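Colleague: Mind looking at a prediction? Sequence and model below.
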Amino acid sequence: MAKVLRLHSQRAANRAHTDVGTVAGVTNDESNKSSRVRISRVHLDAFRGIPKTLDVSFMHANGKPSSALIFGDNGSGKSSIVDAVEWACQKTVGRNRALYGGGSTPSLANLAASGERCAVEVTLSDGQSVRRIGSFGDGGANISGHAVPQAFSRVPMSLKRADILRFLDTPAIKRASIFMDHALGDEISSLESLTTDQQAVIEERHEAKRLMREAAANLASLIGITPPPRDANDIADMIATDVYKRIPVVDRIKVSLPRAVEEQVEVVTRHKERVQQLNQLAKRLSLPTSEKTERLLAMQSLLSGVGDWLTSAFLAVTGAPHVRRIEPKFGALSVVSLEIRITLVGRPTTTTPEKVFSEGYQDLVALLYFLAVARAAGEQGQAKVLILDDVLQSVDANIRVALMELVVRDFKDWQLLVTVHDRLWRNQLRDIFQRFGHPRIEVEIKQWNFGAGPDIVPAGTDAADSLWAAMDSSDPFAVCGVAGRLVEQICDRLSWTIPTSVKRKRGDTYTLADMWPGIMKELKRTSCADVLVRVDRWVHLRNAAGAHYNEWAESLTWAEAESFGYSALEFYSQVHCDSCGQWVERIGAKQFSCRCFTVKVINEN
């Protein structure tokens, strides 16, 4: 008991220190300065689902900005929080630069707060504050605020399910247009959206080029040329050299060719002339050239070099033995084309994901591509901050955990802001972050209503926070319920890390009654024995008073509830380390320790 009270005092002191502490300074190395910027806090004022003001801190107990799990039901305001971060830092919401309502565009101002004004402010780890204000009226939208920080100027920081769907639904011939706002600093001029006529010309020219190359391949087969040429100049050279033996064009009419060859030359020539006509039309319609092409090249420079990571990530998540390579290919079909080409083991040619992958694998490839782009931008100097807005919820359950393990591992030095609405998935995410030693805080939204907005509970990383709060309330039934949940969480984690006689599998569900006997068996002869006896004495209160109605439980005293609460807290302190944030793991026979060896459970036989 005395130990728990000392822990309580120390925790209070730590909280006070954290509240007044300063954000850790950033490096003096200018080449890495931008990539080390993180989000410390965000302030929302009448923004989207927030009718009043809301402050959310991403500061960890270690005094540094941290990754965060933002949990709440659908429609509770999770996305409003991360959208505010994105709007402040990048002046956009979900790759959508439309500013105020209308169709599928995001409405920035909250309608319960008149819908005429909104503001957000983000505090960065380097001490900067980025503020953005929107005012809306009959005259339209007026957006003011700071310039987009250099640290966030390369690629969008947020990934949503809509991005994956748009990637999959956009034809390869114009898919690169999705990424037109990538890798584009202020020094490169903007590229206007393609008109319907321009896009029609691009698509028709692509088809004409395809038919020309197909006809040239047939001609090459007839005259024994391998491999067949693809470029228009190479095709013309094949006809001049291998068909007409360098005879001048004016004299070719005198040459007698095999009928099949002559017919195929005519087909090639017809398609080539159509390509030339479309090239002239493209000039008249001002399709992207010169300075605008520079922008396309800048985008391709960033996005085209991600094939190695894309391949290794896909194989790490799926273990697919039949896939050898996944490679993005730019500009082969049009100036804004982006193909994803798949090379299968034992096959010399490439194919598309649609031809060889299930819908689940296609989703995965699209998601990994966006992650690969973000990772590449981080390596080139963008701030390593990534928002995953419920994007993994729709991924097939059999690969979702493996995918998030990959993200937490390969984005280990990143700040990941993850929104989640499913409780089981939140618990799985907690386990993943913990196992990879990735610090995180939790923000929970208890409820939301139209007039007041969300009720935010900063959950922190310490599972005992809720029990300390319940102890302060002096409500014996609340204490029994929360203490029971804490003991159940302890058992759940230890059944993995010890492990116990209950055989665990990811995504399973076991009750306290299933797990408690195994925990008792493993730890009864260790330094935890005394606290186990006390927990076991009171653990029946979890169901009797904390979870279900029992008439006799009405006589429950505060002393009994308090004893259960303190026993649960002391048990937690003996198997969980506040320093490294890890649970104890087996290191020998009846010997357990956290990863930093601060907390140890030893054999006392």
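Modeller: Noted; the coordinates are in hand.
Colleague: CA atoms for contacts and neighbours, from now on please.
Modeller: OK.
Colleague: Surely residue 133 is in a strand?
Modeller: Yes - Residue 133 forms part of a strand when assessed by DSSP: H, G, I helix; E, B strand; the rest coil.
Colleague: contacting residues around the nearest residue to residue 145 once chain neighbours are set aside?
Modeller: Leaving aside its sequence neighbours, residue 145 sits nearest to residue 132 (Cα to Cα, 6 or more residues apart in numbering; 4.3 Å). Residue 132 makes contact with 87-88, 91, 119-121, 143-146, according to Cα atoms under 8 Å, 6 or more residues apart in numbering.
Colleague: now these: which count as buried?
Modeller: The neighbour-count test (16 or more other Cα atoms under 10 Å) marks 87-88, 91, 119-121 as buried among the contacts of residue 132.
Colleague: With distance to residue 281 as added columns, please give the contacts of residue 132 in TSV.
Modeller: Formatted as TSV, these follow (distance: Cα to Cα, whole Å):
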residue	distance to residue 281
87	39
88	42
91	36
119	46
120	46
121	48
143	38
144	40
145	42
146	42
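Colleague: Spatially central residue in this protein, please.
Modeller: residue 388 (3.3 Å; Cα atoms, centre = their mean).
Colleague: mind checking the SS state of it?
Modeller: Applying three-state DSSP: residue 388 is strand.
Colleague: Now do the contacts for it.
Modeller: So residue 388 contacts 158-160, 416-419 (Cα under 8 Å, 6+ apart).
Colleague: Below is an additional structure, to be compared with the one above:
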Amino acid sequence: MTQVDLPSTYEAISRIGEALHRSRNPRSLGPRFDRLTDEQLDSRRFDYIKHQNYEPAAKASLELLRRAIQIALKQSTPKNHQRVIVALAWLIRGASVPKRSATGRQMVHEVNGGVEGFPRSLRQWVSNGGHINARHLTELTGCTPQEWRTFVDQVTATTKFVVAPAADRIRIEDRTPLDLDVATRLARIASSATSSAPVDRLPEYDRSDAKLRVTEVSVVGFRGSPARVALDLTKNGKPVDILLWGDNGVGKSTLVDGLEFALQGRVDRSSDFTSGLRPKVRNLLSPKAAANVTLSDGSRVERSLVTNGNGRDTPSHLDVRAGFRIAPIVIRRADILRFLDADALSRGAVFFDYFPEASGALGVRPDEELKLLEEERSLLRVVRADLAEQLQTLYPDQRRDLGIATELDAFVHDLLLEVSDAPGEAAVDALPETVRELVHELREAQNRLRSIKKRLERGVELLNPRAYKSQFDRVVPALQSVGGELTDSFITITRAKHVVALDVLVAKSGPMSLDVVVRFDNGTAALPQQAFSEGYKDLVALLFFLAVTKKAGDLGQAKVLVLDDALQSVDASVRVGVMDYVLQNFKDWQLVITGHDRGWLAQVRGLFSRRGRSVVERTIARWTFSEGIHVTGATRLRIETLRAGLEQHDERMTSAAVGILLEEICHELSWRVETSVKRREGDRYTIGDMWPGLCKLLRTVGLAETVDSVNQRLDLRNLLGGHFNDFAESIPWSDVEVLAEDVLHLYEAVHCDQCGAWIRKVTDKTYLCTCGALSLTK
């Protein structure tokens, strides 16, 4: 940048100022201004110019210029330099009017040099245009045109130097392009942050509900259930973990949504119950939509949908118990997508419905507010079109677009003229009631649409960080604190030794930003979306929600958590690790796990058993439009099917169930009790492969008689249960019944009804279930 000599510039300005003053007042006569303040002097100058007293005006301007130069020499700020240029401009004006105004205007225009803050009256004077007359210029300044041009260039260079931001003065030539590797920069920010920096305190919440658990949830007229349906979350009268299974579309979400609605007044973290863009909450066959939850202290929470004055469905009451105010109680696949799809600059807002004020309403996400407005506008547009069409049907000859407010006004005006010469109240009453109702509703829809349009136009204000600063400030401490737990859980589950850390940065790339940066063992860094598979990205999102939810539990949230099909979105390769992590880190929480994959159910059941957690299985067996949801006990595939076959004396059903249950016994025990099996390609085994080795062991632990009896009739499972054989019809029921009873006896001897676990080898001679209620010894 060109070197600038500030003292030299201001000395030159001072010389020009003196010359301007002499041109107007050669004898330097006039009033003294040394005792006046700058404000008083400026006011005096304005009055002189107003009354065309140009000589004292020039002297007052010179005095202001001298004072401005003294201040600017002490501190060369843009504002102080601006005062110098403005004072010079006033002096030029005072010296040049009226006979040399054209030259004065051009002189002011040239010395301005981009300075802002010129008074309006001065700007208007300059804007009238002008040109420099060489003789007038010399008379005013004593300069030739060339000398004036040199002076202007010096002032302009000084102005650019002083007014430009200080950092802009630094320029380095031949630099490489700006490095836009965001991940590396964020990683550096994370590593340079002071580890011991204090984290803002989270609010002190009411902890009186912290020990509450859920014992029952019931819904009626809610989502997919027109009739009342209840889900029992207890075992032996105590609240326990629940595995809620069923095919897609049979109503699992109805019960989960009912639990969330009753406790928190929301569904899928949304308070919009009228939208046509999401599943309808109010059942089509029931006038009432309600959900009830019974808690472990015996209290009940009931909430229903009511229609407000705007025709929208809202909760019957908005209050939420202290134990369910801090965070959402359900984590869904949709939450994972919200986290992944949100731009990092606004991702922090995904958690705005966590950690609200200690005493107040639940938190609200700004994107949810805008979505509610957008959806209401869509609904009202349909309402407007329908009402306009109904009016058009009544008056087919009219050609106006009645959805437009001005067109509706013109239409109504013509109607009133048709029934009366003076369209007043009497004329309105003369219109058919149907017409009056349609016009009234249509105008109401138009007014609401106009109001929503204005609010949506202010949508940027809704997303303005300042509007949500207090809410974000409460969320920040919790988000800042989960980085270590996120790293530990991710590495434990994935065993990804090349990952060193997952750093969490809040409000670094933007006021409401949330960034996750992956650091690798080779020193590089990347964002999850740059380096991870879809499954790993899902895992990061899920673990983040789990960590924040756990933080809410530490603050007094009732420890009830629903994972609604959330785990099945994670890669199968790490799904078991995630579930085991949840069981280990949410030991004192009541968990409700939903799913539809029966293979995954078997894995989850085994994980609960190995962790010694008391769990109950509930199955949604079927759903019909008219009757809704039918909830049963554990999935009826093996033991219940066998018992049902015995009760119905159905030899084929019983034989088939015997074969399936015996296969399950062989599959579960062969590795738990360590029996010998000859390996096959692909490790796919049948009863024929596993049963002989298991028989050998079972005979040594007191089950020889049962095993021998099973072997005598084992062929029945194929003769009756696996194939059609006409001669099999002659097989007596008693043989089928004995085989079934033997297999049931065997199942009850190796599978504990209390803890739900299979026996496993403890020592060379001892086999126990998890709780120790079943014990077999050699």
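Modeller: Now that the structure is in, tell me what you want to look at. Just so it is clear, the structure is predicted and the values come from calculations on it, not from any experiment.
Colleague: returning to that earlier point: could you tell me which of the contacts of residue 132 of the first structure belong to helices?
Modeller: 87-88 (DSSP state H).
Colleague: for residue 123 of the first structure, what are its contacts?
Modeller: Residue 123 of the first structure makes contacts with 39-42, 129-130, as judged by Cα under 8 Å, 6+ apart.
Colleague: An error on my part: the question was meant for residue 204 of the first structure.
Modeller: residue 278.
Colleague: and what of the one 4 residues further on?
Modeller: Residue 208 of the first structure makes contact with 271-272, 274-275, according to Cα under 8 Å, 6+ apart.
Colleague: switch the cut-off to 10 Å
Modeller: Counting by Cα atoms under 10 Å, 6 or more residues apart in numbering, residue 208 of the first structure makes contact with 202, 214, 270-276, 278.
Colleague: Drop anything exposed from the residues you listed.
Modeller: Here the buried ones among the contacts of residue 208 of the first structure, as counted with 16+ other Cα under 10 Å, turn out to be 202, 214, 271-272, 274-275, 278.
Colleague: and which of those is nearest to residue 369 of the first structure?
Modeller: residue 202 (24.5 Å; Cα to Cα).
Colleague: What residues of whichever helix in the second structure runs longest count as buried?
Modeller: Of all the segments assigned as helix in the second structure under DSSP H, the longest by residue count is helix 366-394. Residues 366-381, 383-385, 387-389, 391-392 are the ones in helix 366-394 of the second structure that count as buried (16+ other Cα under 10 Å).
Colleague: next one: stretch 56-74 of the second structure
Modeller: Those would be 56-66, 68-69, 72, for stretch 56-74 of the second structure by 16+ other Cα under 10 Å.
Colleague: Now tabulate those residues in JSON lines and tack on secondary structure.
Modeller: Formatted as JSON lines, those follow (three-state DSSP):
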{"residue": "56", "secondary structure": "helix"}
{"residue": "57", "secondary structure": "helix"}
{"residue": "58", "secondary structure": "helix"}
{"residue": "59", "secondary structure": "helix"}
{"residue": "60", "secondary structure": "helix"}
{"residue": "61", "secondary structure": "helix"}
{"residue": "62", "secondary structure": "helix"}
{"residue": "63", "secondary structure": "helix"}
{"residue": "64", "secondary structure": "helix"}
{"residue": "65", "secondary structure": "helix"}
{"residue": "66", "secondary structure": "helix"}
{"residue": "68", "secondary structure": "helix"}
{"residue": "69", "secondary structure": "helix"}
{"residue": "72", "secondary structure": "helix"}
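Colleague: returning to what we had before: specify which member of the buried ones among the contacts of residue 208 of the first structure is nearest to residue 153 of the first structure.
Modeller: Among those, residue 202 lies closest to residue 153 of the first structure (Cα to Cα), at 29.2 Å.
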